[in-house]
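Engineer: no sequence on hand, only this structure:
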């Protein structure tokens, strides 16, 4: 069983991110051999990272914060990730970047994909997250889903968000196909290296 976690990358009141997160999660749940999980950052209210040692420090003790421990365990159990990210001022939400920064070895050598929204479909946010992913030894896949602004506005104006998301089925399937292929390959490689 391949565990894929969909990470809801916004905690704002009235947020849009839940809708595309649940939409991509439903597509993952239709795949054989996939245990699809939703990791909502509202369920992991971590403080801003302020520790004297980074998560990448070899031999450092586990962080004492219980929420950080739960978050780290959820990341460790996952074989791949889909980050559902807004774009705020050309980048991802601070809460998402902070959640990424609390963890290091548990991210390593796993696949990551992106569903984004915001100005320019959230592409600039994804570009920044791809660079972060590489630094924490995630393998970002090429395919991604960029939600048009019209679908985002439908959320705020009481429109038909589901219809807008349905128009993105082709890139969603490409993202899932790529993510599952890379997740399986990397899971096999991690197992053979241990």
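Structural biologist: It's in. Owing to the predicted nature of the structure, the values given are computational and were not obtained by experimental measurement. Residues are numbered from 1 along each chain as shown.

Engineer: please count neighbours and contacts with C-alpha atoms only from this point.
Structural biologist: OK.

Engineer: for the protein, which residue is closest to the average position?
Structural biologist: residue 83 (1.9 Å; Cα atoms, centre = their mean).

Engineer: which strands and helices lie in contact with the helix or strand where that one lies?
Structural biologist: Element membership for residue 83, per DSSP states H and E: strand 80-86. Applying 3 or more Cα pairs under 8 Å, 6 or more residues apart in numbering; DSSP states H and E, one finds that strand 80-86 contacts strand 2-8, strand 110-117, helix 123-135, helix 169-193.

Engineer: redo these as JSON lines? Include mean neighbour count and distance to residue 154.
Structural biologist: Shown next, in JSON lines, are the helices and strands packed on strand 80-86 (neighbours: other Cα atoms under 10 Å; distance: least, Cα to Cα, whole Å):
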{"stretch": "strand 2-8", "mean neighbour count": "23", "distance to residue 154": "19"}
{"stretch": "strand 110-117", "mean neighbour count": "28", "distance to residue 154": "12"}
{"stretch": "helix 123-135", "mean neighbour count": "19", "distance to residue 154": "19"}
{"stretch": "helix 169-193", "mean neighbour count": "16", "distance to residue 154": "18"}
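
Engineer: comparison target, given below:
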């Protein structure tokens, strides 16, 4: 399970919900959780283009190996101007097979809409790289009110119950798609 921190802005809030959902995934049991911070990945913003002979930049190769090893993804995203961060689009666009036939779940945050505008756009983008997005989403509206100083949701019981349902669904899809890829490799 790879948890992807989607924002690379200064003074970002994204690590707070990312750390929380990663901790929930570890506590869920039976999961190896890979924490991927796109700020630390340092992907080039300009993609390689059509020159398939050119070697991929080292950061792209490194992140690609980490994504390829995952059976499922949790993308943590804010909403910026009714959309998702450019860093997430860059991370999606550098890869194809690494996302293909794997499930993606979303944890979002924002103002009144809780980041759901970003999630709905990301569903379309991930469909194009042959990923399967799960229905359940965890979203935090007015996020600045939703977490305490320790990075825990103030409504812990409800948040933990939502995380369990979310993870159960993501794990089901992860298991089903891994089994299917094992039986018959997915063709993009």
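Structural biologist: Structure received. What you see is a predicted model, and the numbers here were worked out from it, not measured in a lab.

Engineer: and residue 192 of the first structure, what's its match in the second structure?
Structural biologist: Aligning on TM-score structural alignment places residue 192 of the first structure opposite residue 183 in the second structure.

Engineer: give me every residue that touches that match.
Structural biologist: Listed by Cα atoms under 8 Å, 6 or more residues apart in numbering, residue 183 of the second structure has no contact partners.

Engineer: what lines up against the residue nearest to the centre of the first structure once you look at the second structure?
Structural biologist: By TM-score structural alignment, residue 83 of the first structure lines up with residue 75.

Engineer: looks like that match contacts residue 109 (just checking).
Structural biologist: No. In this structure, residue 75 of the second structure is not within contact of residue 109 by Cα atoms under 8 Å, at 11.4 Å.

Engineer: neighbours of residue 73 of the first structure, how many?
Structural biologist: Residues within reach of residue 73 of the first structure, counting by other Cα atoms under 10 Å, total 13.

Engineer: what does it align to in the second structure?
Structural biologist: Looks like residue 73 of the first structure aligns to residue 65 there (TM-score structural alignment).

Engineer: now do the SS call for residue 37 of the first structure.
Structural biologist: strand (DSSP: H, G, I helix; E, B strand; the rest coil).

Engineer: what's the burial count for it?
Structural biologist: 19.

Engineer: quick one on the thing from earlier: the match of residue 73 of the first structure and residue 59 of the second structure: what is the separation?
Structural biologist: Taking Cα to Cα, to the nearest Å as the measure, residue 65 of the second structure falls 10 Å from residue 59 of the second structure.

Engineer: distance of the nearest residue to residue 130 of the second structure once chain neighbours are set aside relative to residue 68 of the second structure?
Structural biologist: Closest residue to residue 130 of the second structure apart from its sequence neighbours, by Cα to Cα, 6 or more residues apart in numbering: residue 100 at 4.7 Å. Per Cα to Cα, residue 100 of the second structure is found 9 Å from residue 68 of the second structure.

Engineer: if you count surrounding residues, which of those two has more?
Structural biologist: residue 100 (21 against 17).

Engineer: report the outermost residue of the second structure with respect to its centre.
Structural biologist: The second structure, Cα atoms, centre = their mean, max distance from centroid: residue 53 (29.2 Å).

Engineer: counterpart of residue 172 of the second structure in the first structure?
Structural biologist: Per TM-score structural alignment, residue 172 of the second structure is aligned with residue 181.

Engineer: any idea how far that match is from residue 53 of the first structure?
Structural biologist: 34 Å.

Engineer: picking up where we left off before, surely the residue nearest to the centre of the first structure meets residue 117?
Structural biologist: No. Between residue 83 of the first structure and residue 117 there is no contact, the gap being 11.2 Å when judged by Cα under 8 Å.

Engineer: alignment lookup: the residue nearest to residue 130 of the second structure to the first structure.
Structural biologist: That one, residue 100 of the second structure, aligns with residue 108 by TM-score structural alignment.

Engineer: and that match, how close does it get to residue 62 of the first structure?
Structural biologist: For residue 108 of the first structure, the distance to residue 62 of the first structure equals 17 Å [Cα to Cα].

Engineer: ok, now residue 117 of the first structure?
Structural biologist: Distance from residue 117 of the first structure to residue 62 of the first structure, by Cα to Cα: 34 Å.
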